[in-house]
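Peer 1: this one's structure only:
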């Protein structure tokens, strides 16, 4: 009987396991994870969990794994891989053989080098970290959030809603500028400013001070602010160090073809850690919730030879919840695109992203219907002129 081992017990790993069973894989299926928790959803960690609205984001109950005959190896992080003997090396010295291996180890947060080890400083990635951060928050507390990416922006909105005084610092010119571009980033920044967040762009963290516990932060412009708690959200990097010496090609993620195959036979990758072939000469990692499910279905079809050649073209999609608005991005938006803001009422907005004369993507806040109805035009590479004309009609 064949054994498929999935390393990474997050959303992508779970989705791969589900899709393999749906595709008819009847062999042994083992899901390996470094945390002791059942696979859980991460997007709520910076929102509902830190606000105290949820304590548990488990995706499937234990009964599901029993019914689907999915063996769980939790609390056993992978530390090495031998692709010759086809064995995954686990913490504690044990090894797990495989016939097919799927790498779904996700990301780990970037850290700022040289920071002192002070109480009150948090890096958000796990549910335990989110719960620990929540314990430190209360109305009137002073929080510094370093990094205005999606995690930082969502944390700022969540803390602000609980009466915490929030300072949000970002070295770039606007929140989310590297993802959505400066123009739309400024519209997101406007939401934070109007909510009372002390948003500072073009500035970063230089130093943290305190005696055992953080009490102030010095920024790169020389200013110093008093703080009770600090959350660092400056991005993440793929968890690939355990693949050193395995022969699996890695370059800002595990390099894959268009269905998740790596350069090594019987080794696949999916989710945030995987850089899939997306066009001629290009590979890209997509760090979004919906992407995990889409890749899992494609990979499972390829692994079991049950792929649907007529499957519809998938249009990338992600979202972020801030200040009661759902900020949605549909398509392949990039900071270097030409941006056309077609609607802006001072709070809600809608922007079209142009690349090479066609509609590449749409970003909207509080306008879900207007965003999602553009899926067909994005998939069909509609001319930007036609899209803008229709928007103004």
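Peer 2: Done, it's in. Bear in mind that the values here come from a model prediction, so they are computed numbers and not experimental data.
Peer 1: CA only for contacts and neighbour counts going forward, please
Peer 2: OK.
Peer 1: and the helices in this protein?
Peer 2: Using DSSP state H, the helices of the chain run over residues 11-22, 62-67, 127-135, 150-161, 177-180, 182-194, 289-303, 368-372, 375-379, 384-392.
Peer 1: tell me which residues of stretch 59-69 are tucked away?
Peer 2: For stretch 59-69, a neighbour-count test (16 or more other C-alpha atoms under 10 Å) marks residue 65 as buried.
Peer 1: what does stretch 191-208 give?
Peer 2: So for stretch 191-208, counting by 16+ other C-alpha under 10 Å, buried means 191-192, 197-201, 203-206, 208.
Peer 1: counting neighbours, what do you get for the nearest residue to residue 320 once chain neighbours are set aside?
Peer 2: Distance criterion C-alpha to C-alpha, 6 or more residues apart in numbering; nearest residue to residue 320, sequence neighbours excluded, is residue 327 at 5.1 Å. For residue 327, the neighbour count with other C-alpha atoms under 10 Å is 22.
Peer 1: with residue 311 instead?
Peer 2: 8.
Peer 1: for it, give its distance to residue 270.
Peer 2: Counting by C-alpha to C-alpha, to the nearest Å, the gap from residue 311 to residue 270 is 18 Å.
Peer 1: again, but for residue 361
Peer 2: Counting by C-alpha to C-alpha, the gap from residue 361 to residue 270 is 23 Å.
Peer 1: these two - which one has more neighbours?
Peer 2: Set residue 361 next to residue 270 and count neighbours by other C-alpha under 10 Å: residue 270 wins out with 34 against 28.
Peer 1: also this one, for the comparison:
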């Protein structure tokens, strides 16, 4: 993809519109200001809330450990001081590239000289009979989390179980939080193991044992036939083997779909996300994209779409730089985390295609890490309650330094020493 022309918006008459007021959109807005842009900046959010942190929604928020004020990333008055106009409750209906306008759902239009697409993603629903029941919920937004918290409170009060469909991070985090509240939980996962796309079999099994030790009933290889609905509420989840699992609440955690419809309808390239280069640029020199909605074209031609705070933040900054006519490719090692019970999983790198896993530490006796290799090269490290390993792993992967499997397994070997010089 070609870079932006030298006439990228830098004058007071310019107007940069950012669609999406989440992590990526907010980072782009602030990076534009800190990068010296004097353009007017409008940040458009679908939701009625100012930008807020999403990771706590499935954990601390559901557990009642944080309040709305603690979720807030930036208060509207703070954005106003930076001359960033925040418009909440303002969904966008279409992008008119020829006229350089975005059309809002209320019928109004905003002109742009630069456009950031930070539209995020939407949780998938399942095409199951009964899935439209009022107590079958997904978790993405603050309002979703409020509804799930209310459902868990009802389950607590009435002694009703929670059924989680999907053994990914969101589903397992909700399950862990529900168990802390004393709610009975069953997790249904269609695959033969938990987190099968992102964790080694060894670590998948460890997480299964962790959840079972906290009283979660796990059903792996589960086939769901329908949800039994009475009076608009799901009362049971009917499995293909004939069993019916009672429920007071059902949470779906079966992945997300990138919100790329606006881009597709505007004629931009879309392939399971809005196709961008390492700087967040689309084929239109006035339009960039960042965050969960963006699929980055790698040097080998493959597309990579990541769902993480780090990716949203860094892509947002890269996209802002592109609109300023600068090159700021985001190529750092991706990292993720998940809190379940008193265990913090920190992941560095991407384990796709790994053919060897090496354990550093003990699965039974404390902090440990799983080093994953592909064709003898380190590609990812998954650490549980081992922050030092995680930080070292990120540095090793960024530097392209690969300890041998024997070095990784040896607790007495100083991995950080490989970075010296």
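Peer 2: Looks like it arrived, so ask away. Remember, predicted model here, so these are calculated numbers, not experimental data.
Peer 1: can you put the buried residues of stretch 191-208 of the first structure in JSON lines and add distance to residue 18 of the first structure?
Peer 2: Shown next, in JSON lines, are those (distance: C-alpha to C-alpha, whole Å):
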{"residue": "191", "distance to residue 18 of the first structure": "38"}
{"residue": "192", "distance to residue 18 of the first structure": "39"}
{"residue": "197", "distance to residue 18 of the first structure": "41"}
{"residue": "198", "distance to residue 18 of the first structure": "44"}
{"residue": "199", "distance to residue 18 of the first structure": "42"}
{"residue": "200", "distance to residue 18 of the first structure": "43"}
{"residue": "201", "distance to residue 18 of the first structure": "42"}
{"residue": "203", "distance to residue 18 of the first structure": "44"}
{"residue": "204", "distance to residue 18 of the first structure": "42"}
{"residue": "205", "distance to residue 18 of the first structure": "42"}
{"residue": "206", "distance to residue 18 of the first structure": "45"}
{"residue": "208", "distance to residue 18 of the first structure": "44"}
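Peer 1: could you show me where the strands are in the stretch 101-250 of the second structure, in order?
Peer 2: In the stretch 101-250 of the second structure, the strands defined using DSSP state E, counting those that start in this stretch lie at 101-104, 109-111, 114-117, 121-123, 136-138, 162-165, 185-189, 217-220, 224-230, 233-239, 244-246, 249-252.
Peer 1: residues in the first structure matched by the first one, start to end?
Peer 2: With the alignment judged by TM-score structural alignment, the segment of the first structure matched to strand 101-104 of the second structure spans residues 87-90.
Peer 1: quick check: buried residues in that stretch?
Peer 2: Those would be 87-90, for stretch 87-90 of the first structure by 16+ other C-alpha under 10 Å.
Peer 1: mean shift between it and the second structure?
Peer 2: Compared with the second structure after fitting, stretch 87-90 of the first structure has a mean deviation of 1.2 Å; criterion: mean C-alpha distance after the TM-score superposition for the first structure.
Peer 1: who touches that stretch?
Peer 2: 76-82, 95-98 (C-alpha atoms under 8 Å, 6 or more residues apart in numbering).
Peer 1: let's see 10 Å
Peer 2: For stretch 87-90 of the first structure, contacts defined as C-alpha atoms under 10 Å, 6 or more residues apart in numbering pick out 5, 7, 32-34, 73, 75-82, 94-99, 101, 242-243.
Peer 1: cool, and stretch 29-40 of the second structure?
Peer 2: Contacts for stretch 29-40 of the second structure (C-alpha under 10 Å, 6+ apart): 8-18, 21, 25-26, 28, 41-43, 79, 82-85, 112-114, 116, 313, 316-324, 326.
Peer 1: give me the buried entries from the residues you listed.
Peer 2: If we count by 16+ other C-alpha under 10 Å, the contacts of stretch 29-40 of the second structure have these buried: 8-10, 14-18, 21, 25-26, 28, 41-43, 79, 83-85, 112-114, 116, 313, 316-324, 326.
Peer 1: what does residue 275 of the second structure align to in the first structure?
Peer 2: By TM-score structural alignment, residue 275 of the second structure lines up with residue 255.
Peer 1: again, but for residue 393 of the second structure
Peer 2: Looks like residue 393 of the second structure aligns to residue 374 there (TM-score structural alignment).
Peer 1: now the closest residue to its match other than its chain neighbours: how far from residue 369 of the first structure?
Peer 2: Of all residues beyond its chain neighbours, the one nearest residue 374 of the first structure is residue 362 (7.4 Å), with distances taken as C-alpha to C-alpha, 6+ apart. As judged by C-alpha to C-alpha, residue 362 of the first structure and residue 369 of the first structure stand 12 Å apart.
Peer 1: settle it for me: which of those two has more neighbours?
Peer 2: A direct count of neighbours by other C-alpha under 10 Å for residue 362 of the first structure and residue 369 places residue 362 higher, at 26 against 9.
Peer 1: dump the residue contacts of the residue mapped onto that one from the second structure.
Peer 2: By TM-score structural alignment, residue 362 of the first structure lines up with residue 381 in the second structure. Residue 381 of the second structure is in contact with 199, 335, 346-351, 357-359, 369-373, 389-390, 392-394, 397, counting by C-alpha under 10 Å, 6+ apart.
Peer 1: ChimeraX command for the buried members of those residues?
Peer 2: Buried subset of the contacts of residue 381 of the second structure, written as a ChimeraX selection, criterion 16+ other C-alpha under 10 Å:
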select :199,335,346,347,348,349,350,351,357,358,359,369,370,371,372,373,389,390,392,393,394,397
